[in-house]
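Enquirer: What follows is a predicted structure for the sequence shown.
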Amino acid sequence: MRIQLDLFRSGDGRLEGTVRAPGGGGGPFTGVLDLLRVLEAIDLPALDDDPAAARDRGNDDG
C-alpha cells in the first residue's frame, strides 16, 4: 500500500496537510494527533492484496 502525505507548517508552527491512500482513504489533518487518527482510519486489509507489500514484510514460513 502506498500512502501519500502532503505536509506543511501553518503560521503558528502546527503540522497540517492531507493524507491520500488507495481507494479514497485518508483526508485532511491539523496536528500530529489528528494525523495519527487519519492514518488509523485507513483500511489496512488492502495490504493483504498487494504482493509487493507481502514481499516487503518478509516470509514467516520459517
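Expert: In hand now; what should we look at?

Enquirer: When you work out contacts or count neighbours from here on, use the C-alpha atoms and nothing else.
Expert: OK.

Enquirer: where along this structure do the strands fall?
Expert: 4-9, 15-20, 26-30 (DSSP state E).

Enquirer: another structure for you, compare them:
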Amino acid sequence: NMMVAWYFATALAKQPEATLPYITEKRLPRWTHSKAIQKAVESFRISPKMKADLKACRFARR
C-alpha cells in the first residue's frame, strides 16, 4: 500500500492531470488515498495551490 501511495504522490508531481481524477473521485482504498495525499502535501514538487486542493479531497475523519 505504501508503494502505491508513493507512486501516486510522485505521479501528482509529474502528471497531475492524469493522476488527479484518482484522488478527486476517491478511486483508491481509503488508507492509500490518505497516504498519497499526505506524501504529496509533504513534497516540495507540489504547488501550494495543489496542496490546498489535495487537502480538500481528504476523507473525513471517523
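Expert: Sure, I can see it. Remember, it's a predicted structure, so these values are computed and weren't measured experimentally.

Enquirer: Quick check: TM-score for this pair?
Expert: TM-score of the superposed chains, computed with TM-score structural alignment, normalised by the length of the first structure, equals 0.27; 31 aligned residues with a C-alpha RMSD of 4.0 Å.

Enquirer: would you list the strands of the first structure in TSV and tack on distance to Glu40 of the first structure?
Expert: Shown next, in TSV, are the strands of the first structure (distance: least, C-alpha to C-alpha, whole Å):
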stretch	distance to Glu40 of the first structure
strand 4-9	14
strand 15-20	11
strand 26-30	9
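
Enquirer: Would you map the helices across the second structure?
Expert: 2-14, 16-24, 30-42, 48-56 (DSSP state H).

Enquirer: and the angle from the first one to helix 48-56?
Expert: So the one you mean is helix 2-14 of the second structure. 140 degrees (axes from the mean of the first three to the mean of the last three C-alpha atoms, to 10 degrees).

Enquirer: Who are the contact partners of the nearest residue to Ala11 of the second structure once chain neighbours are set aside?
Expert: Among residues not flanking Ala11 of the second structure along the chain, Thr19 sits closest, at 6.3 Å (C-alpha to C-alpha, 6 or more residues apart in numbering). Neighbouring residues of Thr19 of the second structure by C-alpha atoms under 8 Å, 6 or more residues apart in numbering: 8, 11-12.
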